[in-house]
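**Q** dropping a prediction and its sequence here:
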Amino acid sequence: MTDALLTRLSSTPLLAVVLTLAAYLVGNALYRRLKQPSWLPPILLSAVLLAGLLALIGLPYAIYQQGASWLTFLLGPATVALGMPLYQQLPRIVELWRPLVVCLPLAATLAALYALGIAWLLGASPEVLASLAAKSVTAPIAIGITEQLGGRVPLLMGALLITGVTAIPLVSLAARLLRISDDRLIGFALGLNGHAIGTVRAFDLSPTAGAFASLGMSLTGIFTALWLPLAWHLVGGLG
C-alpha cells in the first residue's frame, strides 16, 4: 500500500474499523474450523491476524488506535448489557451470595498482587507495574484504573489479552482436578480471572455459567476500581 493511499485511508476511522472487523470475522471462522479449542479463543486469533495486517500494510499502531477509538468506547455499553443475564439468573445468584462475598475480595486482590509481585521481582519499572495492576479487570474499567496509576494503556491491553487467554484453560484444568461441575462456580471463576474473554467462554458452556461470569467480571471491576488506586497511592506507586 502506497504511503499516500495509506495516509488518506488512515485519516478517517474507516480503515481501522474495516481491519478490526475483518480480523474478527476471520478469527472466528478459524476458531470454528479448528473445532473451538478452549486454549485458542477467537480473540487471540483475531489479535494475531490484526497485528499481522498492521505490519503488512505498514500502519503504525498509534494511528490505528486513533481510528479504532470509538470501538473502544463501545466496550462500556457492551459491558452494561451483561446486566440482562444477571437479572435472569438473579434467584441463583442470591443462593450463593455469602460464599461469593467472601471469596471475591480475596481473589480480586490476589489477581493484582501476584502479577505485581512477579513483575517487581523481575525489575519492572513503576510504569510497567502500573500497566499490569488491573490486568484481571474488564477493559472499560481497567483503562480508567491504569490512567489513574500512570500506566500505559497499550501495555495494559496486551496484559488483558494474555490474562484472559490463559485463564480459560487454567480454570478448566482446575475444575477437572477439583472435580467441580457446577456451572455457577466455573462461570464465576472465569469472569473473575478472565474478565470479558472468560465471560465469552462461560456463555459457550451455558447461560448460567455466562451469568455468573458476568457477575464475577463486574464485581471484580468494581472492587478493584475502589481499592487499587487508593492502595497504589498509599504505597507511593511501589516506587
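**A** It's in.

**Q** from here on, contacts and neighbour counts on C-alpha atoms
**A** Will do.

**Q** which stretches of this structure form helices?
**A** 3-10, 14-33, 42-57, 61-67, 69-73, 75-80, 83-88, 90-95, 97-121, 126-132, 139-149, 153-177, 183-205, 207-234 (DSSP state H).

**Q** quickly compare the ones you listed and say which is most buried.
**A** helix 183-205 (a mean of 25; mean count of other Cα atoms under 10 Å).

**Q** dropping in the other structure now:
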Amino acid sequence: MRWVVEQPLTWLVATLLAYRVGVWLLDRTRLSVAQPVLVAVVLLGSALLLLDVDLGIYAEGTAVLTFLLGPATVALAVPLHRQLHRLRGFALPMLVALVLGVLVSVGSAVLLVQLLGGSEELARTMAPKATTTPVSLALSAEIGGIPALSAVLTITAGILGAVAGPWVLDRLRVREPRARGVAIGGVSHGIGTARALAEDPVEGAFSGLSMGLTALLTSLLIPLVVALLL
C-alpha cells in the first residue's frame, strides 16, 4: 500500500478523479461552494495529510498538468476571438476599470496587512494576489515577498472569487455579461474564468481577457504602488 501511494502516477490519477468528483458534485447540487477546484483541493489535501505523502511526489506526478496550464491559458483566446465584436465601445471603460481595480487590489492588500500589524514582507507577499499563480510567483520574488505563500494566497483568492463572485454580482444587480466577466477575471483569474465560462460564453470570454490584462497591469503598477505605500 505504501508503495502505491508514493508513486507519482497515483497522484496524477487521484487529481483527475478528485476534479471529476467536483464536477459531478456541482452538477448534482448546483451549489456555488461545490466548485470543482475547491472540492479537489479539499480531497487531495486531506489525502496527502492522512497518508503523509511528500509534496515532492505529488508535484512530480502532476507535472504534466502544471505544464498544460500554459496552453490552457493561451486557449482562452479562442472564446474571446468569437466575442471580439463585443469589444466595440467597451475597450476604454474596461481598461479604466482594470487599472483602478489593480490599484485597489494591490493597495488594499498592503494597507490591510499594515493595519493588522503584519510585517512588510507579508505585505509584499499579499500584493500580487489578484494575478494568475505563475505571475504572482514571479512578482512576489521581484518585490521581496514570499513566492510560495503568494501562490497559496492567489489560489485562495481564485477559489473565493469563483464561489462568491457571481453571488455578489447578483446582489449588486450587475447583469451585463461583459461587466461580470471583467469583474470575475480581474479578481479570481483562471479559477473564476472557468466558472464564468460555464455560466455564459460572453462572460467567460471577457473574464479571460480581464485575467490577462490584470496580470499585465499588475506587473507594471505593483512596483510603483509598493514603493509609495512601503
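**A** Yep, it's here. As the structure is a computational prediction, the values presented were derived from the model and not from experiment.

**Q** what lines up with residue 80 of structure 2 in structure 1?
**A** Using TM-score structural alignment, the partner of residue 80 of structure 2 in structure 1 is residue 86.

**Q** er, residue 31 of structure 2 actually
**A** Checking TM-score structural alignment: residue 31 of structure 2 goes with residue 37.

**Q** again, but for residue 169 of structure 2
**A** Match for residue 169 of structure 2 (TM-score structural alignment): residue 175.

**Q** which residues touch residue 144 of structure 2?
**A** Contacts were defined as Cα atoms under 8 Å, 6 or more residues apart in numbering; by that measure residue 144 of structure 2 touches 121, 124-125.

**Q** which one of these sits closest to residue 69 of structure 2?
**A** Of all those, residue 69 of structure 2 sits closest to residue 125, with 22.6 Å by Cα to Cα.

**Q** do you know how far the closest one is from residue 86 of structure 2?
**A** 36 Å (Cα to Cα, to the nearest Å).

**Q** ok, back up a step: isn't the match of residue 80 of structure 2 right up against residue 213?
**A** No: checked against Cα atoms under 8 Å, the pair residue 86 of structure 1 and residue 213 is beyond contact range at 9.2 Å.

**Q** chain neighbours aside, what residue packs nearest to the match of residue 80 of structure 2?
**A** residue 211 (5.1 Å; Cα to Cα, 6 or more residues apart in numbering).

**Q** counterpart of that neighbour over in structure 2?
**A** So residue 211 of structure 1 corresponds to residue 205, using TM-score structural alignment.

**Q** residue 25 of structure 1 now?
**A** Per TM-score structural alignment, residue 25 of structure 1 is aligned with residue 20.

**Q** same thing with residue 198 of structure 1?
**A** Match for residue 198 of structure 1 (TM-score structural alignment): residue 192.

**Q** quick one: the aligned partner of residue 97 of structure 2 in structure 1 from residue 189 of structure 1, how far?
**A** Using TM-score structural alignment as the criterion, residue 97 of structure 2 maps onto residue 103 of structure 1. Using Cα to Cα, residue 103 of structure 1 is found at 10 Å from residue 189 of structure 1.

**Q** just checking the distance from stretch 114-124 of structure 1 to the centre of its chain.
**A** 20 Å (Cα atoms, centre = their mean, to the nearest Å).

**Q** return the residue of structure 2 aligned against residue 143 of structure 1.
**A** In structure 2, residue 143 of structure 1 lands on residue 137 (TM-score structural alignment).

**Q** its match reaches residue 151, doesn't it?
**A** Yes: if you go by Cα under 8 Å, residue 137 of structure 2 and residue 151 touch, sitting 6.1 Å apart.

**Q** OK, contacts around the residue lying closest to residue 145 of structure 1 once chain neighbours are set aside?
**A** Among residues not flanking residue 145 of structure 1 along the chain, residue 225 sits closest, at 6.3 Å (Cα to Cα, 6+ apart). By Cα under 8 Å, 6+ apart, the contact set of residue 225 of structure 1 is 141-142, 145.

**Q** ok, of those residues, which one's closest to residue 42 of structure 1?
**A** Once Cα to Cα is applied, the member of the contacts of residue 225 of structure 1 that ends up nearest residue 42 of structure 1 is residue 142, at 21.3 Å.

**Q** which residue is the nearest non-sequential neighbour of that closest one?
**A** Closest to residue 142 of structure 1 by Cα to Cα, 6+ apart is residue 134, at 5.4 Å.

**Q** same check on residue 141 of structure 2?
**A** Closest to residue 141 of structure 2 by Cα to Cα, 6+ apart is residue 147, at 5.7 Å.

**Q** which residues sit in contact with residue 15 of structure 1?
**A** By Cα under 8 Å, 6+ apart, the neighbours of residue 15 of structure 1 are 9, 67.
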